[in-house]
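Colleague: Quick one, fold the following:
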Amino acid sequence: MLVLTRRAGESVVIGDGIVVTIIDVRGDGVRIGIDAPRSVRVHRAEVLAAVETANAQATVPDEDAQATVDALRAIRPPADRTAPEAPSA
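Modeller: This next block holds a predicted model:
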């Protein structure tokens, strides 16, 4: 990990198109500005972790939801999606 010291108004350039600028330093917090191409995703680590966790949980089947789906299928089974036979001549 590269560790740098920067003051308000100073920047760090990453690669060909990302500029990180120190906007303000207050107590134990630092405000930064990030200028990056639209193709580069920029996320706060804690938000990205929360989204990834929520997405992983969304892929786990919910037992109550599955029971509801099974009950609905029992009432009305899925339609037969096979192609109808051609009429005989």
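
Colleague: drop to CA atoms for contacts and neighbour counts, all remaining ones
Modeller: Fine.

Colleague: tell me which element the spatially most central residue of the chain falls in.
Modeller: Central residue of the chain (Cα atoms, centre = their mean): residue 51, 5.3 Å from the mean position. Taking DSSP states H and E as the criterion, residue 51 maps to helix 45-58.

Colleague: circling back: contacting residues around the residue nearest to the centre of the chain?
Modeller: Residues counted as contacts of residue 51 (Cα atoms under 8 Å, 6 or more residues apart in numbering): none.

Colleague: this one as well, want them side by side:
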Amino acid sequence: MLVLSRKKGESIIIGGNIELTVIGVEGDTVKLGIIAPKEVEVYRKELYLSIQQSNQEASKNVLRINQLKEKLFKK
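Modeller: Got it, this is the predicted structure:
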């Protein structure tokens, strides 16, 4: 993990096309601004993990449905 210190108004650049700027610091909370191309998805980590879990559960259900179809329509 790379650890950087930045002050309010300072930025870092990721991959040449993503800019992360410290907007403000209030107690334990840091406000960040992110400029990224539209095709780059940006999520809070807890939301990203929730989406991944939902997708994994959905894919398991699709596999179960396909297995049931195979059993029902087996000739």
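
Colleague: returning to what we had before: mean distance, the helix holding residue 51 of structure 1 to its aligned residues in structure 2?
Modeller: Its matched residues in structure 2 lie on average 1.0 Å from helix 45-58 of structure 1 after superposition (mean Cα distance after the TM-score superposition for structure 1).

Colleague: Can you give the distance of that helix from its chain's centre?
Modeller: 7 Å (Cα atoms, centre = their mean, to the nearest Å).

Colleague: Tell me which helix or strand comes right after it.
Modeller: Next along from helix 45-58 of structure 1, by DSSP H and E: helix 63-75.

Colleague: need the longest strand for structure 2.
Modeller: strand 18-26 (DSSP state E).

Colleague: Show me what that strand is packed up against.
Modeller: Applying 3 or more Cα pairs under 8 Å, 6 or more residues apart in numbering; DSSP states H and E, we find strand 18-26 of structure 2 packed against strand 11-14, strand 29-35.
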